[in-house]
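Undergrad: okay, predicted coordinates and the sequence, questions at the end:
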Amino acid sequence: MNEPVIDLASISAVVFDTDGVVTDTARGHAAAWKHVFDAFLRGRSEPFDIRDDYLRHVGGRPRLDGIRTFLAARGIAVPEGGPDDEPGAPTVHGLGLAKDQIFMAQVDKYGVAAFPATVALLHELRRRGARTAAVSASLHGRRLVTSAGVIHLFDLVVDGGDAALMNLPGKPHPALFLEAARRLAVPAAQA
């Protein structure tokens, strides 16, 4: 009696988180954080622990919040800076820009993998006529799903660029997901 847990026939739209659900990016993010923080911490503090520090302080957080949280845990204060800072400058924005630059260089060089089970689900949903959206807090959400070779499985992508243009809060706030449901023209409770 293997009855489905979710009746796919009743689903008209699905909104997917990109990082960690559609694309396997955690290792790339962690490696980029380690590179940036180790360079910054040299002579100031112990190196960034790719497992403990990543999970406690930066994984799953908006980039700038992760930097603030990690540095506060180490008792290190840096100026906030701004989006025009040089990547790697000793500011919150400078460190964030360096991390973003390193991560995207990895994506451009090596690509990013999509999770096979998610790809199979996307194909089945599309076969059944469901609309799909990919959501990412990253400014590069579209680039990530394109690199993973799954952009064609989504009707739309809502990412950090949209959040900036619309002044939407980042994760964990659901604003990006609600915006995706709105663009798919389905009530949020049904997406």
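TA: Nice, I can see it. Only a predicted model underlies this, so the values are computations on that prediction, with no experimental measurement involved. Residues are numbered from 1 along each chain as shown.

Undergrad: C-alpha only now, for contacts and for neighbours.
TA: OK.

Undergrad: assign V14 to helix, strand or coil.
TA: strand (DSSP: H, G, I helix; E, B strand; the rest coil).

Undergrad: burial count for G60?
TA: 17 (other Cα atoms under 10 Å).

Undergrad: try A189
TA: That count, for A189 with other Cα under 10 Å as the rule, works out to 7.

Undergrad: ok, it to L121 distance?
TA: For A189, the distance to L121 equals 20 Å [Cα to Cα, to the nearest Å].

Undergrad: what does D17 give?
TA: For D17, the distance to L121 (Cα to Cα) stands at 14 Å.

Undergrad: neighbour-wise, which of these two wins?
TA: Applying other Cα under 10 Å to D17 and L121 shows that D17 carries more neighbours, namely 18 against 12.

Undergrad: run through the residues that contact the residue lying closest to that one once chain neighbours are set aside.
TA: Among residues not flanking D17 along the chain, V135 sits closest, at 4.9 Å (Cα to Cα, 6 or more residues apart in numbering). Residues in contact with V135 (Cα atoms under 8 Å, 6 or more residues apart in numbering) are 15-18, 141, 157-159, 176-177, 180.

Undergrad: then this one, side by side with the first:
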Amino acid sequence: MHNIKAIIFDLDGVLVDTAKYHYLAWKRLAQELNIEFSIEDNERLKGVSRMNSLEIILEIGNITLDDDTKIKLAEKKNIWYVEYISKLTPADILPGVIDFIESIKANGLKIALGSASKNSMLILTNLKLTDYFDAIIDGTKVSSAKPNPEVFLKGALELNIPPCQCIVFEDAQAGIDAAINAGMYCIGIGSKNRLKKANLVLSGFSNMTFDKLGL
């Protein structure tokens, strides 16, 4: 891998652990619907859009609802989730992230966000990360959820960098599939067993710099 010009980061689970807040909000909603919802069930929601996540929970509970009710339930979940993430501070940034991003900047690479979250700007603002990004593509700018590559292709387009010169960092299989579908090199953050399709897997960014990737 040579001639890399840009890095595109997913947000949830890569730069900050917001997964726990998604889980708390979905669990709260599931309890209202008398559905048993476990941490294992929550794994199925990683990298999945809000409405599709609700469909999975309803499937677990064997419940069928009309579209209007589903929209209201998804909105209720998001209100709870926003309440949780509104309390985020820079202390919630995952270990090593800032040093890694600064090592990318030192190498002259561009940085974009590629996240399905419609709350990305709120999260980045609370974490004081916004200024690090040359482009921010989130759920308000895309119409297709991962594994569709739209979010990453729009990031590359906004950076004016060809997809083949971009590296994506992702923690969910749907996001890794999206990166592959975009024709980008993909580095998984998490478990090698769970992220088998990634070109490379790291447990996290602690003591990691761009140069140490050896690309």
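TA: In hand now; what should we look at? What you are looking at is a predicted structure, and each value in this text was computed from that prediction instead of being measured.

Undergrad: TM-score for this pair?
TA: TM-score for the superposed chains, counting by TM-score structural alignment, normalised by the length of the first structure: 0.80, backed by 165 aligned residues with a Cα RMSD of 1.7 Å.

Undergrad: sorry, back to before: from A39 of the first structure, how far out is the residue nearest to D17 of the first structure?
TA: 31 Å.

Undergrad: try S10 of the first structure
TA: Distance, S10 of the first structure to A39 of the first structure, by Cα to Cα: 51 Å.

Undergrad: which one of these two has more residues nearby?
TA: A39 (14 against 10).

Undergrad: what's the matching residue for that one over in the second structure?
TA: When the second structure is aligned by TM-score structural alignment, A39 of the first structure is paired with E32.

Undergrad: D92 of the second structure: how many residues sit nearby?
TA: 14.

Undergrad: I meant to write A185 of the first structure there.
TA: A185 of the first structure, neighbours per other Cα under 10 Å, totals 12.

Undergrad: cool, the one 5 residues further on as well?
TA: Counted with other Cα under 10 Å, the burial measure for Q190 of the first structure works out to 11 neighbours.

Undergrad: might you report the residue contacts of A163 of the first structure?
TA: Neighbouring residues of A163 of the first structure by Cα under 8 Å, 6+ apart: 137, 169-170, 176.

Undergrad: can you redo these as a markdown table with secondary structure and neighbour count?
TA: Below are those laid out as a markdown table (DSSP: H, G, I helix; E, B strand; the rest coil; neighbours: other Cα atoms under 10 Å):
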| residue | secondary structure | neighbour count |
| --- | --- | --- |
| A137 | coil | 26 |
| P169 | coil | 15 |
| G170 | coil | 19 |
| L176 | helix | 27 |
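
Undergrad: determine which two of those are furthest apart.
TA: In the contacts of A163 of the first structure, two members sit farther apart than any others by Cα to Cα. They are A137 and P169, at 9.3 Å.

Undergrad: overlap in contacts, these two.
TA: By Cα under 8 Å, 6+ apart, A137 of the first structure and P169 have these common neighbours: 163, 176.

Undergrad: give me the longest helix you can find in the second structure.
TA: Counting by DSSP state H, the longest helix found in the second structure is helix 67-85.

Undergrad: which residue lines up with the residue nearest to D17 of the first structure in the second structure?
TA: By TM-score structural alignment, V135 of the first structure lines up with G114.

Undergrad: F169 of the second structure: which element?
TA: Element membership for F169 of the second structure (DSSP states H and E) is strand 166-170.

Undergrad: so what's the aligned residue in the first structure for I136 of the second structure closest to, chain neighbours aside?
TA: The alignment partner of I136 of the second structure in the first structure, by TM-score structural alignment, is V157. Once flanking residues are discounted, V157 of the first structure sits nearest to A134: 4.7 Å by Cα to Cα, 6+ apart.

Undergrad: kindly report the same for G161 of the first structure.
TA: L139 (4.9 Å).

Undergrad: who's in contact with the one you found?
TA: Counting by Cα under 8 Å, 6+ apart, L139 of the first structure has contacts 159-161.
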